[in-house]
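In: Structure of the sequence below:
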Amino acid sequence: MAAVIGALVPVIVKLSLLLLCLNINSSLIQARKWESWKDKYPFIKPSSSFSSSSPSNAWSSSGSNEAYDYDYIIVGGGTAGCPLAATLSQKFSVLLLERGGVPFDNANVTLMQNFHISLADTSPTSASQIFVSTDGVFNVRAKVLGGGTSINAGFYSRASESYIKKVGWDSKLVSESFPWIEKQIVHRPILAPWQKAVRDGLLEVGISPFNGFTYDHIYGTKSGGTIFDRFGRRKTAAELLTSGNPEKLHVLVHATVQKIEFDTSGKKPRAVAVVFEDEKGNQHKAFLSKTKGSEIIVSSGAIGSPQILLLSGIGPKAELEKLNISVVLDNKFVGKGMSDNPLNTIFVPTNRPVQQSLIQTVGITKMGVYIEASSGYGESEESIQCDHGIASAEIGQLSAIPPKQRTHEAIEAHKRNKKNVPREVFRGGFILEKIATPLSTGHLSLKSNKIDDSPSVTFNYFSHPRDLMQCVDGIRIVEKIVKSKHFTNFAQCDKETLDKLLNMSVQANINLIPKHTNDTESLEQFCKDTVITIWHYHGGCHVGKVVSPDYRVINVKRLRVIDGSTFTESPGTNPQATVMMMGRYIGVKILRERLGRAAGL
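Out: Alright, predicted model coming up:
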């Protein structure tokens, strides 16, 4: 019997690796868990089931041409779109159009252990869509109900009070809207060992005071909330839809909006309908009610929202005419002022594997940088054996290939080399430093008049000298943390081990602490060479330039934009809390404006 078992061990190991790469086990678990999601979300349907006939037959396939008009049509079922749709549906009919599928039966979305896989998935059913900025930095946009909350690292932290005041939001309503989100999908994390070590290191180097666990954005060191529960299962903004009225809420997935249509017979263009394509390639048109107050609301994110406006004829006239797009409104600011918070990471080796953790601890400094941490998914057998691609967090954070050199050939070479590197080089975790409010800005423009073609996006990382200066300051803070007593005790790597890892790391392209941190010029080059994204890009539909303070598109009737494309800076350390709150907040504001006290909100 012992001989039989011994012979089976290599087979079992190989089979285990194969299951890890294909996610078979987790997929089966999730399929069983979510087999009844359709009962919980009866209002979510495939876009091919749409009919413009009537409310009672809204999901039929009769093909009737009799129009059913919605009070609100929301383009994009993401971080802002889901809470917005749920709120508005409490009193009015709402059609929510999402180009991706549902997150509930996708193990790469729902399981924290698969976080990095989801970001690199290029299959047709992927929850993310890779795009590469002209800067050479690989990035992703969400393509799933729940938007960024379905593919991000889960950290939940509110915007600061000063940010709320700066954008002119009603602080009382904001303070009511955040808990509405938190009660439904946010958890207090159980701090992983890596997160505790970074917390202690932050405090040791003077990032104080210690603020404990809090959702609030305040200077010092803290732990924040997470949308992962204690079992590592993700909650998303899609789950906020259960707070809506199922009788008034219609959600279509795999509904790719092509454009918004307008009535241009008056002094100002008036939004009247949305044209979208279903998963079978058939086109549909959803009409807006003629009732006063009815609106189309674009919530497709910082990439999608300006793209939709441009494809619909709202944007710089010359750019639109080049692509034979009929100009509805000439606005030179659409797609302009794009920003991304540059991220630079340091890999810190340990003398043993460490538990996986995403962001739980953060240092909010007065130097304009945030310090965060993650661990555990770099050294796993799965990460080493499977090709997740350069866009995954694991590869992106390990790669020291400068942006302009991140060619497909370099990526393939990187993946091949990684498999030949001893796995000890992947043991450890990352300390991340993010520029809080970058002054470097760029722009977005259409490559074609097709929605499926990601637009050309330029962020101009570190083009402003202040951003580069802050990055240098951030790397020096990270160096202090790595050398702090608490952290060195945790890592337990002696000089001999570090030297060995340093030699191996040349092949693995690992970002270790630069040798000459006193040399500002060298650190500036390090910042430029190792810059990646933390997926907090924003802008393109700024308030005062594209939309008014109440997010109505300037000089257009019955059209708003509500999402991060309206931001001039990313709120808090991580924006998802504020973007979800924004969806709820604006939804309540709209209901109160239309119904007054009768809104009951």
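
In: make it CA atoms for all contacts and neighbour counts henceforth
Out: Will do.

In: my read: Ala286 touches Glu277, true?
Out: No: with contacts counted by C-alpha atoms under 8 Å, Ala286 stays clear of Glu277, the gap being 10.9 Å.

In: Of the two, give the one with the bigger neighbour count.
Out: A count of neighbours by other C-alpha atoms under 10 Å puts Ala286 above the other of Ala286 and Glu277, at 22 against 18.

In: can you tell me which residues contact the more buried one?
Out: With contact taken as C-alpha atoms under 8 Å, 6 or more residues apart in numbering, Ala286 is in contact with Ser52, Ala67, Tyr68, Asp69, Tyr70, Ile73, Ala273, Val274, Val275.

In: let's go with 10 Å and repeat that
Out: With C-alpha atoms under 10 Å, 6 or more residues apart in numbering as the criterion, the residues that contact Ala286 are 50-52, 67-70, 73, 95, 97, 260-261, 272-276.

In: can I assume it sits in a strand?
Out: Yes: counting by DSSP: H, G, I helix; E, B strand; the rest coil, Ala286 is found in a strand.

In: Can you give me the separation between it and Ile359?
Out: Using C-alpha to C-alpha, to the nearest Å, one gets 40 Å for the distance from Ala286 to Ile359.

In: Also Arg594?
Out: For Arg594, the distance to Ile359 - C-alpha to C-alpha - is 40 Å.

In: In terms of packing, which of these two has more residues around it?
Out: Higher neighbour count among Arg594 and Ile359: Ile359, with 24 against 14, using other C-alpha under 10 Å.

In: pretty sure the more buried one is in contact with Glu372, am I right?
Out: Yes: in this structure Ile359 lies within contact range of Glu372 using C-alpha atoms under 10 Å: 6.4 Å.

In: Identify the contacts common to those two.
Out: Gln195, Ser223, Ile431, Leu432.

In: before we go on, could you also do this sequence so I can check it against the first one:
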Amino acid sequence: MRSLLLPLFALTAAAVEQASNTYDYIVVGSGPGGGPLACNLARAGYSTLLIEAGKDDGDNPEVADLANFNAAANDPNMRWDFFVKHSEDPARELKFQHMVWRKRDGTFYVGLDPPAGATQLGIWYPRTGTLGGCAMHNGGVCALPADSDWNIVVNKTGDTSWEASKMRKYLIKLEKNTDAPAGSDHGVSGWVEISQSYGAVPAQGSDGWNIDTQLAIATGQNASNLASLVRRDILAGGPDKDQQTGFFAMSGHVDKTGKRTGPRWYIRSTLNDPAKYPLTLSLNTFVTRVLFSNDTANPAAIGVEYMQGANLYSASPRYKNGTKGNLTQVFARKEVIVSGGAFNSPQLLKLSGIGPKAELAKFDIPLVKDLPGVGENMADNYEAGILTLANRDLGDTGGYVVIMLNTSKTTHDRNIYAFCGSFSFEGFWPGYPTDYGPSQYECALVHMGPRSQAGYVRLRSADPQDVPDINFRFFESNGDEDLTEILDAVKTIRKGIRAVTGDVAPFDEQHPCAGTGAECTDEAQKDFIKTQAYSHHPTSSCAIGADSDPMAVLDSKFRVRGVRNLRVVDASAFPVVPGAFPVLPTMMLSEKASEDILADAKASS
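Out: So this is what the prediction gives:
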């Protein structure tokens, strides 16, 4: 692999301009950050190359029908398998009930008692290598961050364009909201359809109605308004939106027929538009590094190097050891934009010579820019849940209902996003989830504003095809405060579930306090949550920060510090996790980056 790590590529700007395989912009990654950005640049008239390591799986029913999202995440034809750690403590790691091992025959074992000869892999963290990125296998849930999550960029950088009051315009620009009431501050003609298509209001007197009634009472709502409460718009604006608690409808990037929407379809519509926008899509294209000019004192990105071929990244279950693709180089007149996500963007920067000096020296990677924050300060939402089994099979539950709570003693903003219904969701492992049958009922919890931001993405080797070393270091900082907030939410929901009457009750809780009406200590429940918490919203591994912050990777315009013509536009850029689900904020971030990049292009022309 040493051939992939040549000294800085020495090309003058004139030589780049003369190259036939040259575009104005190169965007690496087609997910919620890179996909819309590439489309917007092309629609503004700039020749843009969009590079995606996977193929297009948009016609696969597992992907196209949002209800099949669990199958999509398990699909070996499109998934990437990362195996991560939650802490630096090997003994704690071995308490995770869904630990994954590789058996001698090459198949997976999931659990705490592996067979002889099995190799511990870690905690499964599925990503995707497909057109549209992780918006193609997620649950599609759309939620907005608190205003403070946007304003933190203002506070760090002084860039007032990030003020929360100015960020909603990007939601309106991208959104085609099919449930927005007339005159509301929603978009109705954007590129991604957003709707409340996750379920109907349960029929009065049904199991869902009875459960929701008790959950409403437990959370301090007027249950006589149940029908209107469960249809409340979770994406609505207003000065007190971040403090509103209680029931909401779940919104998602899904149309009224249940079909997934998102960046993939925006890319396809741009490619197929009669206007013939100058967008070029290169699938099955695995970028190995960013290329730079020979000005070592003032380095500038001039292109990328890639391998052509399917399943070239070892995270793919279809990867065959030793498979290589022919190395090819392609060039950018203006900029290279990296949008590989919170795992792959820092990996690509490091392989290209941008990152912590000592780490790059360890693998003999020529240094372009010493940026110690690359791959550090990674954060994620903590996720947990209260899973129960009803006394009999459940009837109509009406689909999902969202409950927003504030269990924090340090902020007025809500800090818990819970979604409840007849399902089971206990994290991720190959073949997930466990189906407990038609009596299952769960409220899954997403904890917002985690206090620990200690995770990292570090190289295992200088081989671009090797996956990085990923450790979230959960609960590293102020962990008990976070655990208390999660547990308080569990207790509130448990109070509602235990208040349900009729033959559907009592509910047999599976966790975190197993048993019908069982009493568990706070310490025991916190220990369960701490060891079994999971996540799937990684951010902040190439974070925007202040000029004075040595760990800042990007400035407020997404530019990589100390390097010209290189930006990162994806969830890794957020200084903190943006609310409960990053997919919609990342699409908004992409719209903002489009505006910033086009403004710079206009100013330089």
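
In: one step back: in strands only, show me the contacts of Ala286 of the first structure.
Out: Applying DSSP state E to these, the entries found in strands are Asp69, Tyr70, Ile73, Leu95, Leu97, Ile260, Glu261, Val272, Ala273, Val274, Val275, Phe276.

In: what's near enough to touch the residue positioned nearest the centre of the second structure?
Out: Nearest to the mean C-alpha position of the second structure, counting by C-alpha atoms, centre = their mean, stands His537 at 3.9 Å. Taking C-alpha under 10 Å, 6+ apart, we find His537 of the second structure in contact with 342, 379-383, 571, 577-583.

In: go on, Pro578 of the second structure?
Out: If you count contacts by C-alpha under 10 Å, 6+ apart, Pro578 of the second structure has them with 143-150, 380-381, 448-449, 537, 539-540, 571, 584-586.

In: Narrow the residues you listed to just the buried residues.
Out: Listed as buried from the contacts of Pro578 of the second structure are 143-150, 380-381, 448-449, 537, 539-540, 571, 584-586; burial here means 16 or more other C-alpha atoms under 10 Å.

In: Restricted to strands, list those.
Out: Per DSSP E, those never map to strands.

In: What's the match for the residue nearest to the centre of the second structure in the first structure?
Out: Structural alignment (TM-score structural alignment) places His537 of the second structure against His536 in the first structure.

In: Now, the contacts of His537 of the second structure that are in helices?
Out: Among the contacts of His537 of the second structure, the residues falling in helices (DSSP state H) are Ala342, Val583.

In: quick one: what's aligned to Lys447 of the first structure in the second structure?
Out: Checking with TM-score structural alignment, Lys447 of the first structure has Arg460 as its match.

In: quick one: which helix or strand includes that match?
Out: In the assignment (DSSP states H and E), Arg460 of the second structure maps to no helix and no strand.

In: Distance check, it against Lys369 of the second structure.
Out: 20 Å.

In: Between those two, which is the more surrounded one?
Out: Lys369 (22 against 15).

In: For the closest residue to that one other than its chain neighbours, give its distance to Lys362 of the second structure.
Out: Using C-alpha to C-alpha, 6 or more residues apart in numbering and skipping the chain neighbours, the partner closest in space to Lys369 of the second structure is Ile354 (4.9 Å). Taking C-alpha to C-alpha as the measure, Ile354 of the second structure falls 13 Å from Lys362 of the second structure.

In: for Glu376 of the second structure, same thing?
Out: From Glu376 of the second structure to Lys362 of the second structure the distance is 17 Å (C-alpha to C-alpha).

In: what does Pro450 of the second structure give?
Out: With distances taken as C-alpha to C-alpha, Pro450 of the second structure is found 32 Å from Lys362 of the second structure.

In: out of the two, which sits in the more crowded spot?
Out: In terms of neighbours (other C-alpha under 10 Å), Pro450 is the more surrounded of Pro450 of the second structure and Lys362; the figures are 22 against 11.

In: What's the match for that one in the first structure?
Out: Using TM-score structural alignment, Pro450 of the second structure pairs with Pro438 in the first structure.

In: thinking again about what came up before, for PyMOL, write the select line for the buried members of the contacts of His537 of the second structure.
Out: To isolate the buried members of these in PyMOL, using 16+ other C-alpha under 10 Å:
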select buried, resi 342+379+380+381+382+383+571+577+578+579+580+581+582+583
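
In: Which residue range of the first structure does stretch 355-374 of the second structure align onto?
Out: Aligning stretch 355-374 of the second structure against the first structure (TM-score structural alignment) gives residues 315-334.

In: what's that stretch in contact with?
Out: 261-264, 268-270, 305-307, 309-314, 335-336, 443-450, 539-542, 544-547, 554-556, 565.

In: how far is that stretch from where the chain is centred?
Out: On the basis of C-alpha atoms, centre = their mean, to the nearest Å, stretch 315-334 of the first structure sits 28 Å off its chain's mean C-alpha point.

In: Ends of it, what's the gap?
Out: End-to-end for stretch 315-334 of the first structure, by C-alpha to C-alpha: 5 Å.
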